[in-house]
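Visitor: A predicted structure for the sequence below; I have some questions about it.
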Amino acid sequence: MATLVRCAMGYKPTGPKVAASSPEPTEAGVLPVYENEPAGERRPLLGDEAYSYQASETSGSETIAPSASSGALSFFNNPRVISDAVIGLSDGLTVPFALTAGLSSLGNTKVVITGGIAELVSGAISMGLGGYLGAKSESDCYKSALEREQKLLENSRGMSEEAVVEALTEFGFAPSTLNAILGDLEKNPEEMVTFMMKFVRGMEEPPIGREFTSAATIGLAYFFGGFVPLFPYFFVHTVQLGLMLSVILMIITLMIFGIVKTILTGNNSKWQALFGGIQMVITGCVAAGAAWGMVRLIDSH
């Protein structure tokens, strides 16, 4: 039964592999719940998490241990990091582009470079602080919800049990299986609280240091994204040439970013990816054109 509970919690076996046609029963005679996958590539039906249990051949006990691909997802494959990078780059590729285009109407490359760098620094700090506060709020929210679940389990165990049964019922478990799982969870209150947070409340514990990772990712993405439209002005003597090169560079960059962003969100359609690139180009050009026209209008008066 403990095996089934761990499968429901997202653990997967890394011990000896069992043929798909003849699965062996677990401790309580209940078969683990697996998706229909080839032998040797099984994974729990309820999730693909980063931990696995390994059976001890000497003692017959099971120990929870990180798998070879355990822990958090690798940094660059972490959906939260990708999300933060997209947020930073989206703003970094549009806001500074609009600013530099607007300042270029003043006809002085030094003004464009000085104003652009000042905006990059202040914008990166502001975006980084926003990312930090957002991740900190997420962490505080999780801790608060965790404390509520712990108190609910202590003061009203019946309500907690009902919530667990209701969550498991959605997966089609038989009543006898539900009672067995509930019995195992009751033996370990900490595991029961973890189960409730994940499957009942739908909340994942934020990684340690998430606040600083989010701040650094968003801030740096904004800075490097915003430096792209400013780059040509360092190598030209006339602001008109700098603006033309900046626009060409940004059209290419925005198109590539829009396509990559669409693909990273899981959309493999070529037309959708192309549409995402065109959408980013239109957004950046409209923002830059509006800023350029506004500064030009103000300067003319």
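Guide: Perfect, thanks for sending it.

Visitor: every contact and neighbour count from this point should use C-alpha atoms.
Guide: Will do.

Visitor: so Phe212 belongs to a strand, correct?
Guide: No: read with DSSP: H, G, I helix; E, B strand; the rest coil, Phe212 is helix and lies in no strand.

Visitor: tally up the residues packed near the closest residue to it other than its chain neighbours, please.
Guide: The spatial neighbour of Phe212 that comes closest, neighbours along the chain excluded (C-alpha to C-alpha, 6 or more residues apart in numbering), is Tyr132 at 6.2 Å. By the criterion of other C-alpha atoms under 10 Å, Tyr132 has 23 neighbours.

Visitor: tell me which other helices or strands whichever strand or helix holds Tyr132 touches.
Guide: Element membership for Tyr132 (DSSP states H and E) is helix 109-155. Judged by 3 or more C-alpha pairs under 8 Å, 6 or more residues apart in numbering; DSSP states H and E, helix 109-155 is in contact with helix 79-104, helix 157-169, helix 189-195, helix 210-230.

Visitor: at 6 Å instead, please
Guide: helix 79-104, helix 210-230 (3 or more C-alpha pairs under 6 Å, 6 or more residues apart in numbering; DSSP states H and E).

Visitor: got the buried residues for the shortest one?
Guide: Within helix 210-230, the residues that qualify as buried are 210-230, counting by 16 or more other C-alpha atoms under 10 Å.

Visitor: now the first one
Guide: Residues of helix 79-104 classed as buried: 80-104 (neighbour count, 16+ other C-alpha under 10 Å).

Visitor: now stretch 249-265
Guide: Buried residues in stretch 249-265, counted by 16+ other C-alpha under 10 Å: 250-251, 253-264.

Visitor: tell me who's in contact with Ser176.
Guide: Not one residue lies near Ser176 by C-alpha atoms under 6 Å, 6 or more residues apart in numbering.

Visitor: how near is Val5 to Val95?
Guide: Going from Val5 to Val95 by C-alpha to C-alpha, to the nearest Å gives 50 Å.

Visitor: same check, this time on Asn77
Guide: 27 Å.

Visitor: buried residues in stretch 233-244?
Guide: Buried residues in stretch 233-244 (16+ other C-alpha under 10 Å): 233, 239-243.

Visitor: ok, which pair from those is furthest apart?
Guide: Spatially, the most separated pair among the buried residues of stretch 233-244 is Tyr233 and Gln240, at 9.6 Å (C-alpha to C-alpha).

Visitor: one step back: just put the buried residues of stretch 233-244 in JSON lines and tack on secondary structure and distance to Gly276.
Guide: Formatted as JSON lines, those follow (DSSP: H, G, I helix; E, B strand; the rest coil; distance: C-alpha to C-alpha, whole Å):
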{"residue": "Tyr233", "secondary structure": "helix", "distance to Gly276": "28"}
{"residue": "Val239", "secondary structure": "helix", "distance to Gly276": "30"}
{"residue": "Gln240", "secondary structure": "helix", "distance to Gly276": "29"}
{"residue": "Leu241", "secondary structure": "helix", "distance to Gly276": "28"}
{"residue": "Gly242", "secondary structure": "helix", "distance to Gly276": "27"}
{"residue": "Leu243", "secondary structure": "helix", "distance to Gly276": "24"}
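
Visitor: take the one below as the second:
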Amino acid sequence: MIKPPEQKAVTEPVIDILVGISDGLVVPFALATAVSRITINTMTVIGWTLAAIVVGSVSMALGSYFAAKEDDHDLTHEQHLMENLELEPEVVSAISEETKQGQQQWEELAAQYGLSPSFDAAKARNSAFNIGLAYAFGGLIPLIPFFFTASVQQGFKLSVISTAICLLVFGFLKGRYTSQNAINTAFIHILRGATAAVAAYVVAGLFT
């Protein structure tokens, strides 16, 4: 019997939202950092970053949906392959028994965490929608300061502060609800965001 790791009960949509927001904070922040270096117009920063948010959210949503569909396709393919192999009866019997036990254990584990043991198109669509929307929400966090400041420099400073705080918070929550070390996950998210922003800033500087 599979014994899942002890963790706080949480629904799949909550995990989707945490993943979407934490990922959505990184790329838009990095792009806003780059554009902030090459322009003094806040609307330019807003326009380019909004475009990145739209592209990123659509990409994340489609990627989530097709990844779920592909996983189900791989499992079905493996099942058909086993059926077509010419194996000894005792081998087939042993494999069938192990497969049956494994399937039962997976169904129990899936039921405990509210997951679907097989591909569920409706659930995959909902998950994709949640991730895409959450990514867009996360991407707006580093962008919002530019709407309310008179200069790019002021907006950028506030963007750094708000993004860093949110990366810590959502990184911590993501780690907590996915059975990882929450503090380590929070600092990893900060490191990801900082690394992406520094890289974008340096590259932008090469063309100014």
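Guide: Perfect, I can see it now. Since the structure is predicted, the reported quantities are computational estimates derived from the model, not experimental observations.

Visitor: how far away is Ile251 of the first structure from Phe235 of the first structure?
Guide: Using C-alpha to C-alpha, Ile251 of the first structure is found at 19 Å from Phe235 of the first structure.

Visitor: one more: Asn155 of the first structure?
Guide: Separation of Asn155 of the first structure from Phe235 of the first structure (C-alpha to C-alpha): 69 Å.

Visitor: residue in the first structure matching Thr11 of the second structure?
Guide: Residue pairing (TM-score structural alignment): Thr11 of the second structure is matched to Asn77 of the first structure.

Visitor: show me the contacts for its match.
Guide: Neighbour list for Asn77 of the first structure: empty [criterion: C-alpha under 6 Å, 6+ apart].

Visitor: repeat for Gly175 of the second structure
Guide: 181-182, 185.

Visitor: residues in the first structure aligned with stretch 22-35 of the second structure?
Guide: Against the first structure, stretch 22-35 of the second structure falls on residues 90-103 (TM-score structural alignment).

Visitor: for that stretch, what is the distance to the chain centroid?
Guide: Offset of stretch 90-103 of the first structure from its chain centre (C-alpha atoms, centre = their mean, to the nearest Å): 26 Å.

Visitor: so what touches it?
Guide: For stretch 90-103 of the first structure, contacts defined as C-alpha under 6 Å, 6+ apart pick out 112, 222, 225-226, 229, 284, 287-288, 291-292, 295.

Visitor: show me which of the residues you listed is closest to Gly202 of the first structure.
Guide: Of the contacts of stretch 90-103 of the first structure, the one sitting nearest to Gly202 of the first structure (C-alpha to C-alpha) turns out to be Tyr222, at 30.7 Å.

Visitor: residue in the second structure paired with the closest one?
Guide: Match for Tyr222 of the first structure (TM-score structural alignment): Tyr135.

Visitor: residues in contact with that match?
Guide: So Tyr135 of the second structure contacts 20-21, 24, 57 (C-alpha under 6 Å, 6+ apart).

Visitor: most widely separated two among those?
Guide: The span of these, defined through C-alpha to C-alpha, is set by Ile21 and Ser57 at 10.1 Å.

Visitor: just give me the residue closest to the centre of the first structure.
Guide: Arg80 (2.1 Å; C-alpha atoms, centre = their mean).

Visitor: thinking again about what came up before, now, which of the contacts of Gly175 of the second structure lie within strands?
Guide: For the contacts of Gly175 of the second structure, not one is inside strands, with DSSP state E as the criterion.

Visitor: give the buried subset of these as a ChimeraX selection command.
Guide: Selection of buried members from those for ChimeraX, criterion 16+ other C-alpha under 10 Å:
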select :182,185
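
Visitor: burial count for Val92 of the second structure?
Guide: Residues contacting Val92 of the second structure under the criterion other C-alpha under 10 Å number 15.

Visitor: map it onto the first structure.
Guide: When the first structure is aligned by TM-score structural alignment, Val92 of the second structure is paired with Ser160.

Visitor: quick one: neighbours of the residue nearest to that match when sequence neighbours are not counted, just the number.
Guide: Leaving aside its chain neighbours, Ser160 of the first structure sits nearest to Leu153 (5.8 Å; criterion: C-alpha to C-alpha, 6+ apart). By other C-alpha under 10 Å, the residues close to Leu153 of the first structure number 20.

Visitor: got it, and Leu62 of the second structure?
Guide: Other residues within reach of Leu62 of the second structure by the criterion other C-alpha under 10 Å amount to 17.

Visitor: for the closest residue to it other than its chain neighbours, list the residues it contacts.
Guide: Take Leu62 of the second structure and drop its neighbours on the chain: the residue closest to it by C-alpha to C-alpha, 6+ apart is Ala128, 6.6 Å away. Contact analysis of Ala128 of the second structure by C-alpha under 6 Å, 6+ apart lists 61, 64-65.

Visitor: how near is Asp120 of the second structure to Ser36 of the second structure?
Guide: Taking C-alpha to C-alpha, one finds Asp120 of the second structure at 43 Å from Ser36 of the second structure.

Visitor: same deal with Ser127 of the second structure?
Guide: Relative to Ser36 of the second structure, and taking C-alpha to C-alpha, Ser127 of the second structure is found at 33 Å.

Visitor: same question for Leu206 of the second structure.
Guide: From Leu206 of the second structure across to Ser36 of the second structure, the span is 14 Å (C-alpha to C-alpha).

Visitor: got it, and His80 of the second structure?
Guide: For His80 of the second structure, the distance to Ser36 of the second structure - C-alpha to C-alpha - is 54 Å.

Visitor: what of Ala67 of the second structure?
Guide: Using C-alpha to C-alpha, one obtains 35 Å as the distance from Ala67 of the second structure to Ser36 of the second structure.

Visitor: how about Ser159 of the second structure?
Guide: Taken as C-alpha to C-alpha, the span from Ser159 of the second structure to Ser36 of the second structure is 11 Å.

Visitor: do the same with Ala204 of the second structure
Guide: On the measure of C-alpha to C-alpha, Ala204 of the second structure and Ser36 of the second structure end up 9 Å apart.

Visitor: over to Val10 of the second structure?
Guide: From Val10 of the second structure over to Ser36 of the second structure the distance is 38 Å, taken as C-alpha to C-alpha.

Visitor: got it, and Thr149 of the second structure?
Guide: Counting by C-alpha to C-alpha, the gap from Thr149 of the second structure to Ser36 of the second structure is 13 Å.

Visitor: next: Gly20 of the second structure.
Guide: Shown here: Gly20 of the second structure relative to Ser36 of the second structure, a distance of 24 Å by C-alpha to C-alpha.

Visitor: if anything else comes up later, I'll come back, but that's it for now.
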